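Asks: sharing a model prediction with you, sequence too.
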Amino acid sequence: MANEGLGSDKVRDALRAAHLYYMQDLTMEAIASELRTSRSSVSRLLGFAREIGLVEIQVHSPADRISSVQERIRDQYSVTAHVVPVPDSTNEIDRLERVAMSAARILGPFFDSNMTMGIAWGSTLSAVSRHLQEKVTHNSQIVQLNGASNAQTTGIGYASEIMSRFGRAFGAYVQQFPVPAFFDDPRTKEVLWRERSIRRVLEIQKRMDIALFGLGSAFADVPSHVYVGGYLDDADFEQLTHSDVVGDVATVFYRADGSSDDIPMNARSSGPSLSLLSKVSRRVCVVSGRSKLPALRGALAAGVMTDLIVDEATAHSLLEA
């Protein structure tokens, strides 16, 4: 079990305190008296209960459960939007952290036992992975969507850390994808894709219940890892510009109109095609910052997402456009 090693007595007390506080509306003083402890100890137990996932808190506005922004995004783009309130004065790094923290909380109810979740590594998903709350699941697995190695590094450390955090949080088996992010020659990819060990991972990807990803962009204020991590050289950037690329999902590139056909780099990419991705029942995209608006609009045009987790300013700018 995921809570093993945390201390069964502490988990029991935290569960009891949470039930008394959230389900029976007892005050902290009353709970302290019942548990024969101090009010400060009760407060710590309630914090511990939230930390390990015994308690999930959702905030709903009584005046307007679904904000007008979320409704407009749903009506215009046919996606479920989760808009994260962030002050305009917030710098882009802190903005990403706040969106990532909310995304980690929102994601919890989406993933459960007997499910498979595909993860696309990157700056955004790395941030989300740092804020995951523990949730016990059984017979579940996390699968890496695209390879992470390049000419400078194997990428194992970077991608593995992200994947491992998701695996630990959900008690899920982690299936890594030990291939390059981009092959030098598309023919090498074609040959390797026929190998049984690689086909096994590709088959797992086809059976995903959830796909979770950020959007790569060469113009993002918080640099996308694929554009600054040594994965692309000058010739690659020139080719992407010539192909009118505005962004990528799991190292698969697309244009402003959502098309991805005939982009030469995609023949070398290890990520799933956008057509394969669109067959996943739930596709959760996490985006932070106005600098990713071109990538976001292109991804919406491609129909790659069912759920969008985005900061408030970017959501407003999306609708204004």
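Replies: Arrived safely, thanks for sending.
Asks: could you use CA atoms for every contact and neighbour count after this?
Replies: Will do.
Asks: hey, where'd the strands end up in the stretch 1-150 of the chain?
Replies: For the stretch 1-150 of the chain, applying DSSP state E, counting those that start in this stretch gives strands covering 80-84, 116-119, 141-144.
Asks: take this one as well and set it beside the first:
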Amino acid sequence: MAENRLEDAVRAVRMHYLQDMTMEAIAREMGVSRSTVSRLISFARESGLIEFRLHLPDEHVPNIEQRIGTQFGITAHVVPVPDTVSELERLERTAMVAARVLNNLFGSDMVLAVAWGNTVEAISRRLVPKTTHNSQIVQLNGAGSTEATGISYASEILSRFGKAYGARIEQFLVPAFFDYADTKRALWRERSVRRILDLQRRADVALFSIGSSTGDVPSHVYRAGYLNKAELRTLKQQDVAGDIATVFFRRDGSSTGIELNERASGPNLSTLKRLRRRLCVAAGNHKLPGLRAALEGGLITDLVIDDGTARRLLT
């Protein structure tokens, strides 16, 4: 049944997009209803058979995207979202667009480095399947903690990316934060760990959001017991604005001298900056302090952001 539906979907798509046939004409030729044709084309979109790209001349790029691009030297994708929707709905709609932007950045013979978290989890549920060859998905930071392993959470996210792209998955089975920096330094000398670190450094695309302790949907690292009260107080005293892959940075974008980073399993931010494409996805005003800091530090090359947050970013 699945094979028949796939064949019908391919046939309907070819007639609709390559032969400019109306849905009514396709329905008559295939001997089905118009609603069946509509469902077949929807199925083709959802399963990755067809992919849409919007090629806009420079003069037609939305002004807000141009302004963000000019001010921060990045490529911006602004997602229209009504101000009246919930923060969760804002995240979901932004994640849907981010999944499609990612499809344009990632392909065969490439490595995608993924930082787990609420936003990336939402993106993983919105991925549009895309066939790739010899591609890899590597976890950017560990997920273990004293409260809960976190490994199954990160594993499920990575599995969705691997399934969507037909890519090999490389998990990073270490704690999000070590108790002792010496333990981390010793483990980082192990060949099995160095193999993952090398793969992270060779990534063609990094996908992440900005960690934030506020908002209706606080970042997973803050709400899942990864940090104790003393550590949270210290981060506040050090003027930390946010984190990427559980590596923290201040409002000016700097990260040196933050003790917790010595124990964090995420990549040094100078290493992250050497990656060619760094796709950040941010939805909600609570992301703004960290987002501004990350842009100040040159940590982002591509940004997907909802329009309300985008407007405030420019004020």
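Replies: On my side now, so go ahead. Bear in mind that the values here come from a model prediction, so they are computed numbers and not experimental data.
Asks: TM-score for the pair, please.
Replies: Overlay of the two chains. TM-score (TM-score structural alignment, normalised by the length of structure 2): 0.97; 315 aligned residues with a Cα RMSD of 1.5 Å.
Asks: JSON lines for the strands of the stretch 1-150 of structure 1, including mean neighbour count and distance to residue 168 of structure 1?
Replies: Output for those, formatted as JSON lines (neighbours: other Cα atoms under 10 Å; distance: least, Cα to Cα, whole Å):
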{"stretch": "strand 80-84", "mean neighbour count": "21", "distance to residue 168 of structure 1": "25"}
{"stretch": "strand 116-119", "mean neighbour count": "26", "distance to residue 168 of structure 1": "13"}
{"stretch": "strand 141-144", "mean neighbour count": "25", "distance to residue 168 of structure 1": "10"}
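Asks: minimum distance to residue 164 of structure 1: which of the ones you listed has it?
Replies: Nearest to residue 164 of structure 1 among the strands of the stretch 1-150 of structure 1 is strand 141-144; the distance by Cα to Cα comes to 8.9 Å.
Asks: how close does that closest one sit to structure 2?
Replies: For strand 141-144 of structure 1, the mean distance from the matching residues in structure 2 following superposition reads 0.4 Å, by mean Cα distance after the TM-score superposition for structure 1.
Asks: that strand aligns to what range in structure 2?
Replies: For strand 141-144 of structure 1, the aligned range in structure 2 is residues 136-139, judged by TM-score structural alignment.
Asks: gap between the matching stretch and the chain center?
Replies: 13 Å (Cα atoms, centre = their mean, to the nearest Å).
Asks: and what of stretch 259-267 of structure 2?
Replies: 21 Å.
Asks: what about the strands in the stretch 201-321 of structure 1?
Replies: 210-213, 245-249, 252-255, 282-287, 307-311.
Asks: gap between residue 272 of structure 1 and residue 55 of structure 1?
Replies: The gap separating residue 272 of structure 1 from residue 55 of structure 1 is 35 Å, by Cα to Cα, to the nearest Å.
Asks: my error: substitute residue 13 of structure 1 in the last question.
Replies: Relative to residue 55 of structure 1, and taking Cα to Cα, residue 13 of structure 1 is found at 13 Å.
Asks: then residue 165 of structure 1?
Replies: 20 Å.
Asks: and residue 154 of structure 1, by the same measure?
Replies: With Cα to Cα as the criterion, residue 154 of structure 1 and residue 55 of structure 1 are 38 Å apart.
Asks: neighbour count: those two, which is higher?
Replies: residue 55 (19 against 16; other Cα atoms under 10 Å).
Asks: can you tell me what the more buried one aligns to in structure 2?
Replies: Under the alignment (TM-score structural alignment), residue 55 of structure 1 pairs with residue 50 of structure 2.
Asks: sorry, back to before: mind putting the strands of the stretch 1-150 of structure 1 into JSON lines with distance to residue 73 of structure 1?
Replies: Output for these, formatted as JSON lines (distance: least, Cα to Cα, whole Å):
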{"stretch": "strand 80-84", "distance to residue 73 of structure 1": "7"}
{"stretch": "strand 116-119", "distance to residue 73 of structure 1": "24"}
{"stretch": "strand 141-144", "distance to residue 73 of structure 1": "29"}
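Asks: one step back: out of the strands of the stretch 201-321 of structure 1, which is closest to residue 158 of structure 1?
Replies: Among these, strand 210-213 sits nearest to residue 158 of structure 1 (Cα to Cα), with 15.5 Å.
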